[in-house]
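Q: okay, sequence plus prediction incoming.
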Amino acid sequence: MVAFLGMGLLGTNFVKAMLKKGVEVQVWNRTPGKAGALAGEGAKAFEQAADAVRNADVIHVTLKDDASVNDVLNLAQGGFKPGAIIVDHTTTSVEGSIERTNLWKERGYTYLHAPVFMGPVNALESTGFMLVSGDQQLISKLEPQLSAMTGRLINYGEQPGKAAGMKLVGNLFLVSFTAGIADSLSLASALNIPSSDVGELFDIWNPAMILQARLKKVAGGKYDNPSWELSMARKDTQLFMDTASKAGKGFIAVPAIAKKMDQLIAEGHGNDDWTVLGKDSRM
């Protein structure tokens, strides 16, 4: 028996996929209608969280944040079966993940944080990526079930909270990446270049191909053999901003990058490789 708490877009499609595979699932959501909508597809919907988890060996959670996970698990605790395992797919803080691992162990239950790089379509199709870390015996025990939910299960070892941290790192990149796309499209618009032409450029010249090399360059800490000097990159950055400003367009990320460039140039890094932008991010 499996329970699922949190019937947002991700949780709903996780449940639909489980039902298609013949898994018996009990569901709950703060808004009862979202859980009730799954009853027609074979799930057992409950109005109380404690009732939804009763007799469940594994309890999956997909909620908003640390506070909501804590609140809902406390609501449900009265129905926990002895030895029940909680698998939390919510994106949370590292500290929260570690605290819950320890707290629920003290209460006689097992908590595993398993955040995902998956959208609703991935959850329905059982594709994407799920991250785990912590008790390796527990992960081995759950691996068949968790692997069935996703395209790839990535195990980051015994350190509790490591999966939570890797999820945050990945999400930060997605946010920054999207801001970069938005700024590129703003500049293209200022230049009367259609977005389809931008897409064609990135199809031919794929920036993703240089991601690993650029990561190593930034993390490596050696910026004295430039392929593009910071001062030249700053010159181009000003061209971006001037062009956009004349067309009445704005940027999300570029002004902050220009400010950082100016700081580094003032510190004497103008002739260094432009990846010196990341020097303060190194461990």
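A: Perfect, thanks for sending it.
Q: please make it C-alpha for all contacts and neighbour counts, starting now.
A: Noted.
Q: burial count for Val58?
A: Here the number of neighbours of Val58 (other C-alpha atoms under 10 Å) works out to 22.
Q: what sits closest to it if chain neighbours are left out?
A: Leaving aside its sequence neighbours, Val58 sits nearest to Ile85 (C-alpha to C-alpha, 6 or more residues apart in numbering; 4.8 Å).
Q: same thing with Leu9?
A: Closest residue to Leu9 apart from its sequence neighbours, by C-alpha to C-alpha, 6+ apart: Pro120 at 5.6 Å.
Q: who touches stretch 268-283?
A: Here stretch 268-283 makes contact (C-alpha atoms under 8 Å, 6 or more residues apart in numbering) with 214, 217-219, 221, 223-231, 233, 260-261, 264.
Q: this is the comparison structure:
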Amino acid sequence: MVAFLGMGLLGSNFVRAMLSKGVEVQVWNRTASKATALETVGAKAFADVADAVKGASVVHLTLKDDDTVDEVLVAASAGLQPGAVIIDHTTTSADGAVKRTREWKERGFTYLHAPVFMGPQNAFDGTGFMLVSGDQDVIANQEAALSKMTGKVLNFGMETGKAAAMKLIGNLFLVTFTAGLADTLALAKAQNVPVEDVSALLSNWNPANMLAARIQRMTGGTYDKPSWELNMARKDAQLFLNAAAKANVPLAIIPAIAELMDSWIAKGHGSDDWTIIGKL
């Protein structure tokens, strides 16, 4: 018996996938209609979260944040069977994951944080990535079941909370990547370049292939042999800004990057490689 708490787009499709494989699933959601909607495909919905977890050896969560997870687990605790395993797929802070792992162990339960890089369709299809870290015995016991829920389980070792940290790092990359792409498309619009041409450029040039080398360059600590001087990168940033301003098209990210470049130039690094702006 499995319980699943949180019937948003991700949670509901996880449940649909489990039901299609013959797993008996009890569900709960704060907005009850989202849980009862799954009764048509075989789930058993409960209005009380403590009732939803009764008899379940494994309890999955896909909720909003740390506070919501803590609140729901406290409310569910009266119905948890002894030794139940709690698997939390919510994107939370690393500190929150560490705290819950410790506190629920003290109460006699196993808590495993397993955030995902998966959309709703991935949850239904069993594709994408699920992240875990911490007690390796716990992970070994759950890995087979978790593997059925996703394309690949990525184990980041014994450090509790590491999976949560990696999830946040990945999400930050997605946010900055999307924001940067939005500025790219805005500059294209400002210069009357069709989106199709931008797509063709990126498909052929494919800057994603540069990621590993760029990370190595940014973290290598040596910037005095530039492939692109910071002064020249700043000059180009100004060209971006000027072209966008002329067309009255706002840019979201480039103004902040230009300020960061200026701060490093003011420190005397204008002739260094431009990746020095990423130095910590």
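A: Received it, and whenever you're ready, just let me know what you need. Since this is a predicted model, take the numbers as computed values, not measurements.
Q: the helix or strand harbouring Leu201 of the second structure vs the first structure, average distance?
A: Secondary structure assignment for Leu201 of the second structure, by DSSP states H and E: helix 195-205. On superposition with the first structure, the mean distance recorded for helix 195-205 of the second structure (mean C-alpha distance after the TM-score superposition for the first structure) is 0.8 Å.
Q: from the contact counts, what lies against that helix?
A: helix 162-190 (3 or more C-alpha pairs under 8 Å, 6 or more residues apart in numbering; DSSP states H and E).
Q: the helix it packs on vs the first structure, mean deviation?
A: Mean deviation of helix 162-190 of the second structure relative to the first structure after superposition (mean C-alpha distance after the TM-score superposition for the first structure): 0.3 Å.
Q: show the buried residues in the contacts of stretch 268-283 of the first structure.
A: The neighbour-count criterion (16 or more other C-alpha atoms under 10 Å) marks Lys217, Val218, Ala219, Tyr223, Glu229, Leu230, Ser231, Ala233, Met261, Leu264 among the contacts of stretch 268-283 of the first structure as buried.
Q: secondary structure class for Gly83 of the first structure?
A: Three-state call for Gly83 of the first structure (DSSP: H, G, I helix; E, B strand; the rest coil): coil.
Q: you'd agree Ala179 of the second structure is up against Ala252?
A: Yes: counting by C-alpha atoms under 8 Å, Ala252 is a contact partner of Ala179 of the second structure at 7.3 Å.
Q: of the two, which one has the most company?
A: Ala179 (16 against 13).
Q: tell me the spacing between the nearest residue to that one once chain neighbours are set aside and Glu229 of the second structure.
A: Closest residue to Ala179 of the second structure apart from its sequence neighbours, by C-alpha to C-alpha, 6+ apart: Ile253 at 6.8 Å. Applying C-alpha to C-alpha, to the nearest Å, the value for Ile253 of the second structure to Glu229 of the second structure is 20 Å.
Q: same deal with Ala247 of the second structure?
A: 28 Å.
Q: quick one, helices of the second structure?
A: Assigned by DSSP state H, the second structure shows helices spanning 9-20, 32-36, 49-52, 66-76, 94-106, 120-125, 136-149, 162-190, 195-205, 211-219, 230-246, 254-266.
Q: chain neighbours aside, what residue packs nearest to Ser186 of the first structure?
A: Take Ser186 of the first structure and drop its neighbours on the chain: the residue closest to it by C-alpha to C-alpha, 6+ apart is Lys249, 6.2 Å away.
Q: how many neighbouring residues does the one you found have?
A: Using other C-alpha under 10 Å, Lys249 of the first structure has 16 neighbouring residues.
Q: hmm, Ala188 and it touching each other?
A: No: contact status for Lys249 of the first structure versus Ala188: not in contact, 10.0 Å apart, counting by C-alpha under 8 Å.
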